[in-house]
Structure formats: C-alpha cells, structure tokens
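Student: Give me the fold of what follows.
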Amino acid sequence: MVPFAGYAMPLSYGSVGQVASHNHVRTSAGLFDVGHMVQSNFRGVTAAAFLEWLTPSSLKSLSPYSSALSVILNENGGIIDDTVITKHSDDAFYVVTNAGRRDRDLAWFRQKLEEWNSGEQAKDGKVEHEVLEDWGLVALQGPQAAEYLQKSTSFDLAKLTFGKSAYVTIGGFTLHVARGGYTGEDGFEISIPPSQTVDVVQLLSQSPVQLAGLGARDSLRLEAGMCLYGNDLDEDTSPVEAGLSWVIGKDRKESGNFIGADSLRKHLKDGPPRRRVGLVVEGAPARQGAQIFAPSGKDMIGKVTSGIPSPTLNKNIAMGYVLSGWHKKGTEVEVDVRNKLRKAVVTPMPFIKPNYWRG
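Tutor: Got it, this is the predicted structure:
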C-alpha cells in the first residue's frame, strides 16, 4: 500500500509483481480499484451549457449515454483537471475527475455553479451538483474482459462500443457500465453504490481476472500514451501543448464561449511554445524531471514528465514536453539520465496499438 492522492492505494497485490500484473492485463484481464476518483452528477435544464462553459468540448451534440474525454480549464487556458463526461440526457451528466484534484475541482465547481445559478444563463433553470461520496469504481481491463463480464449479465456487451455506457445488471446488481479505460485495452469502468462495492468486486475478481494495482496502471497508461495529472498535465499547460486539441469541439474552436477560450485560440492559431511528445530512450529509463537536450548536449529543450521501461515493448519509453520544432516524429534528442546523456528519438503515441472495442 502506498499514499496516493490522499488515499492508501495498492501498488500491487500479493506476490504478483508489477510487470507480471501489467502483462496479465495485456493478455487476459485485470481489475483495478479506482474508487478514489471523484464521481459527480450534474443535473438541470442548463447543465449542458454549464459544462460547455467549464470545458471546450461539444457536449450538447453528444448522443445519450456517450462519453467524451475533456479538460476543465482555468482563465488562462491551463488544465485544472482532465475528466470524462458522460451524457445521460440533455439535462443529466455523469462526470469523473481525479482524486488528486478533488479539493481544487470541487471548489471550482462550487464557485462556478454559484456564478452560473445567479446569472442570466440560469434563467431557464439552475444546475445541481451531486458528489457520489463513497461510491465504488472499478476498471475491468484486458482482451478477455468482455468475455468474462458477459458471463455475469444477460446484456449483450457487443452492443456497448468504446465510449458508450449503459445501466447493466451484473450478478443481480444494476450498475453504470462505461466501455473505455486507461490501459489501451478493451475494458469497462463500473460505478457501484457503496453498499454493493465489496460484493461486486468479489464477483468480478475470480480467475482469470487478477486484481491489479497502481504499478501496473502507470506502465499500462504510459504505453497507451495517456496523461497522468500532476506529471504530464498541470495548470500551466494548455490542451494544445498537451496534444489534446482533439478534445476541443469543432464548433467551439471559433465561437465557443468557455473559460480560457482566448488563450486556447491563441495557441491554436499561432502554435504552442512547447509540445508533449513520446520518446524511446537508449540504455536506461528516463524518469520524471529528466532534462531533454538538443543533440549537441548544450541546449536544454524540454523535460521528461513520465518514463518507464515498457514491459510490452522491452524499450525505455517516456513522455515529456519539448520546444516546438523539436516535436516531429523521428527527431533525435538527448536525455540526461543520472548525469549521463542518453540518445532518444521522438516517437508517436500511443506506443502500443490500442484494442478498444468499436464494434
């Protein structure tokens, strides 16, 4: 158990090491306890408009029970948090945010709800925010996840494609199930009422499913090119710098009225000063904070934000930010790993081909 975002979280389970757990998720199925994350409901006639003020995403055009990866922006266009927003109906949204940003996010929501509900925007109706305190959230991930979960439900999971969700009866419990995840594999994120969490986890963690901890979660997400807030994203980083411009709705790039829009449009128009890139590093793994240099070894051009030896690829992979111009595929750079410059190559992400179920 290790401290993580104010919680005690399992790094690994039993005698199963991080690499073995990682490989099991890539080849079979693993179950992650992600109940530390903050689950919220936003309801009201103007809920979509409110969330489109907080984020640059096109939420009104989402079909019911569809999800969007999004970002909550500050006034300067920096990322307060990354989030997944699921539209249940035009006036009901389910939002998952990071545990490490809980205090910042909830204070921001309170402040902005107060502004919204006392303003002209709420003339058609106010927005209510409910935090699902103590609810469970588990992620069943891996190529055998669907086959395994199908044994516990009569719901046809083949109809639930990536980015969609539904209320599904699993082992007698009716649960919110979203198809997606953080590993690059097919999988499901299952939200569970507090009184049912232990029973559902016991049901879902039978062989071949293995419980998987933070160690495997980190290496899997990095292979999948996914950002970790606090490492790869922060309030001084824009979605354009982070390579997340795709979360900005097409209809919102020019005309969207959202917090941080002016700064975001400047980065879209002029290009950002730096960009998030993937790296393959020779010799030794580069960790968070390692400096990235031009091949001369004299000019520092960026920093590594996450790095690991990849269990799947048997290469040292990393993610970081470099000055614009150094971000193109195949660009050679050097990384300072324990006071020794190591050769590295800018590599497209994700590092592994994702296996999401798209039907």
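Student: going forward, measure contacts and count neighbours with C-alpha atoms only.
Tutor: Noted.
Student: how much space between the residue sitting furthest away from the middle of the chain and Trp326?
Tutor: The centre of the chain is farthest from one residue, Ser296, which by Cα atoms, centre = their mean lies 35.2 Å away. Noted for Ser296: a distance of 13 Å to Trp326, by Cα to Cα, to the nearest Å.
Student: ok, back up a step: how much space separates the residue farthest from the centre of the chain from Val333?
Tutor: 9 Å.
Student: Okay, strands next: where are they in the stretch 201-350 of the chain?
Tutor: Taking DSSP state E, counting those that start in this stretch as the test, the strands found in the stretch 201-350 of the chain are 210-212, 274-281, 291-293, 300-310, 315-323, 332-337, 340-347.
Student: is it possible to export these to TSV including mean neighbour count and distance to Glu147?
Tutor: As requested, those are exported to TSV (neighbours: other Cα atoms under 10 Å; distance: least, Cα to Cα, whole Å):
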stretch	mean neighbour count	distance to Glu147
strand 210-212	24	15
strand 274-281	25	32
strand 291-293	24	43
strand 300-310	22	27
strand 315-323	24	31
strand 332-337	22	42
strand 340-347	20	33
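Student: Next, the structure of the following sequence, for comparison with the previous one:
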Amino acid sequence: MSDLLTTPLAGLHAELGARMVPFAGYSMPVQYPQGLMAEHKHTREAAGLFDVSHMGQLKLSGPDAAAAFESLMPVDVIGLGVNKQRYGLLLTDDGTIIDDLMFVNRGDHLFVIVNGACKVGDIQHMKDRIGARCDVTPMPERGLLALQGPKAVDALERVVPGVKALVFMTGSPFQFHGQDIFITRSGYTGEDGFEISVHESQADALARELLAQPEVKPIGLGARNSLRLEAGLCLYGNDIDTTTTPVEAGLNWAMQKIRRTGGERAGGFPGAHKVLGQLDDATQVKRKRVGLIGIDRVPVREHTQLRDMQGNPIGEVTSGLLGPTIDKPVAMAYVDVAHTAVGTRVNAIVRGKPVAMEVAPMPFVPNRYYRG
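Tutor: Just a heads-up that it's a prediction; the model follows:
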C-alpha cells in the first residue's frame, strides 16, 4: 500500500474508518464501517458521497479541439451544445474500446473525464493522435467527488446554491468558498446525482460540508460497483476492453446517427470499417453483452463460464454479484448471438455445478436520472 498514490481525501477516509484497498494505482476506500450493503441501500434511498479523485481529468483546447477529439471516437463532438455532457468511446484502429469517458463542452474548451486505470495511456493516446491539432492539458490538481441518490440535490443545493437548475447530462461552473468548481448532473449509479470537479486544496472542505448534511453518508468502491451493475453500466476492464467493440457491447446508442450513416462526418474514426460493418451487417457480430438474473440465490462472479442447456460453452460472465436492491443474483456477460434473446435460459458453471440464469433486460433497477 505504501507505493500507492493517494487522493486529497486520504486523511478523511482514515478518520471515517474506511477499509482501503489498491485500485487503479491508488489507495481507495472499498467500504466504511457501516458496510457495503448499507452503503448501497443508503445511496438508493438518500445520498451517498464517493471519492472518485483517481479518475483522470483533462481539457482539450484550441479552435480545432472538437473536430480533433471527434476524429478519435464514433461520437458527435462538434454538435454538442455548450455545457452539455456526452458519453464517449476511444477506439483502437481495430474498432475495439481503449476506454470509455465523459466530456463536456465548456465553450472555450472540452472538459474530459477518463477512467483512473486508463488515464496515463488515454492522455498519451490523445497527445499522439491529436496533440498537433489542439492542446491536451491534464489536470492532476483536480479532485473529483460524486454525490449520488434521490436526496443528493437537496444536500448539494444547501452547500452550492443553484445546482438544482441542472438536468441530467448538463454541467455548469459554480463557486465554493470563493474557488471555482465545475458540477455536472450525472453519475455511475443509475440514480440522480452530481459529479463535482474541485481543486485538491478545497476537496476535503467540500467533502466535509457535504457529509455534514443529514442525507449524506460516505460510500466506498464496493457499493459503487454494485450500484453501477444494477444500473446496467459497464466497468472498463471487465465489461468492455480492447477485445470488445461498441456493437458487441450493446453501446450503439452512444454512436450518434451523424457519425454512422451518410454525410461528411460519418465514419472517419479509428476502426470505422469494423464498427460500421457490424452495424450494417448483423452476421458480422458473433457475441453480445447481455444481462443475466439468477434463478437461484447463488452469486455468479466474473470469468464464470456459461453453457447452454445442452452443456455447450456459449460465453463468459464479465461482472456479477447479488444485487442488494433487486435481491437477486445479477450479472453481465458476453454470449453468442443465438442466446441473447430475453428469457433465454443458460447455466453458469460455479465450482463445477450448473447454476440456472436467465437473459434479462438492463438496467436491473430502473434508472432515476433527473431530466427536468
């Protein structure tokens, strides 16, 4: 643990009795004394505060920044309105996923958030590919907090007046104790909530003010994982990686029509031949990501083999656990396309024995984003 990086909230985590684990090169809180189950349920019912300062924050600036960034992804960057946020996918030249990310049009620059484990590689990839067209500026001095849950807006509005005017996937600059912060109404739990970019010197004070609100409790990475899985959201390195394409991952919705069909901005991104080929011809897709719900109360973990009812291997689980809200085993998996229909029965092989599961639509728990 001594070789790990720490976030600006390291001292606060220690005070709160967090159990720390290595994650993405950082010492991070996996849970607090109340435990994963209680933290998960509190976020669903009230408001949970997450330290996600291990994530990478950067800005892309210059008159060509939007067009340059668009050249790396099958996503509409140029058409994104000011203070609007969008989900993006960095692709390899083979059309597989380097990382997934979020970005906001700040008007004079693009504000980008990438995954912690990928940030060094992502930033270098952007510098190599588009560094001659725009300035790629990492912001390691910024902390990142996520406040999630149905009562997050009540708590945050007291600390940062005006945030309740935001709607899902929009952002705006605000002030905290005279310092600039930037808040988006977004998150990784399926609940309403916010992500707050704050200078590292102000992160501890902001976290303490939020935790002083009656609705808010600290939440660790364990509950963050169970919340995002119930919400049907991919975890990079588990459910998507450089072996999966956006089409296999069921992320067609993240590729806007203007980048997919006709017109001068269709294609032109890395791996476009592969991705557009899969969109145009379903026979090119051999497997797809699906949701699974357990018939029995046996949790099924990642890397568990899946078989059809005749015992033939058909795929593998990429994420799985007992969903605290749904109170059933839930999982994501890649299976061959013949077994992707909702209601299809499959067997997960757990300790050599078949455990019955059924293909189910995602999210497993309805999303509650605030769209106005």
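Student: re earlier: TSV for the strands of the stretch 201-350 of the first structure, including distance to Pro239 of the first structure?
Tutor: Shown next, in TSV, are the strands of the stretch 201-350 of the first structure (distance: least, Cα to Cα, whole Å):
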stretch	distance to Pro239 of the first structure
strand 210-212	30
strand 274-281	10
strand 291-293	21
strand 300-310	15
strand 315-323	12
strand 332-337	24
strand 340-347	19
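Student: any chance you could map the helices in the stretch 101-250 of the first structure?
Tutor: Shown for the stretch 101-250 of the first structure, the helices assigned by DSSP state H, counting those that start in this stretch span residues 102-117, 145-150, 197-204, 214-223.
Student: quick one on the thing from earlier: what lines up against the residue farthest from the centre of the first structure once you look at the second structure?
Tutor: Structural alignment (TM-score structural alignment) places Ser296 of the first structure against Gln310 in the second structure.
Student: ok, now Gln39 of the first structure?
Tutor: By TM-score structural alignment, Gln39 of the first structure lines up with Gln57.
Student: same check, this time on Gln196 of the first structure
Tutor: Gln196 of the first structure maps onto Gln202 in the second structure, with residues paired by TM-score structural alignment.
Student: cool, and Ala145 of the first structure?
Tutor: Match for Ala145 of the first structure (TM-score structural alignment): Ala152.
Student: Same check on Thr237 of the first structure?
Tutor: Aligned partner of Thr237 of the first structure by TM-score structural alignment: Thr244.
Student: Quick check, its match in contact with Asp99.
Tutor: No. The pair Thr244 of the second structure / Asp99 is not scored as a contact, 10.8 Å apart, by Cα atoms under 8 Å.
Student: who's more crowded, the two?
Tutor: Between Thr244 of the second structure and Asp99, Asp99 has the larger neighbour count (other Cα atoms under 10 Å), namely 23 against 20.
Student: Correct me if wrong: the more buried one contacts Val114.
Tutor: Yes. Counting by Cα under 8 Å, Asp99 of the second structure does reach Val114; the two are 7.4 Å apart.
Student: List the residues that are in contact with both of those two.
Tutor: Shared contacts of Asp99 of the second structure and Val114, defined by Cα atoms under 8 Å, 6 or more residues apart in numbering, are found at Asp122.
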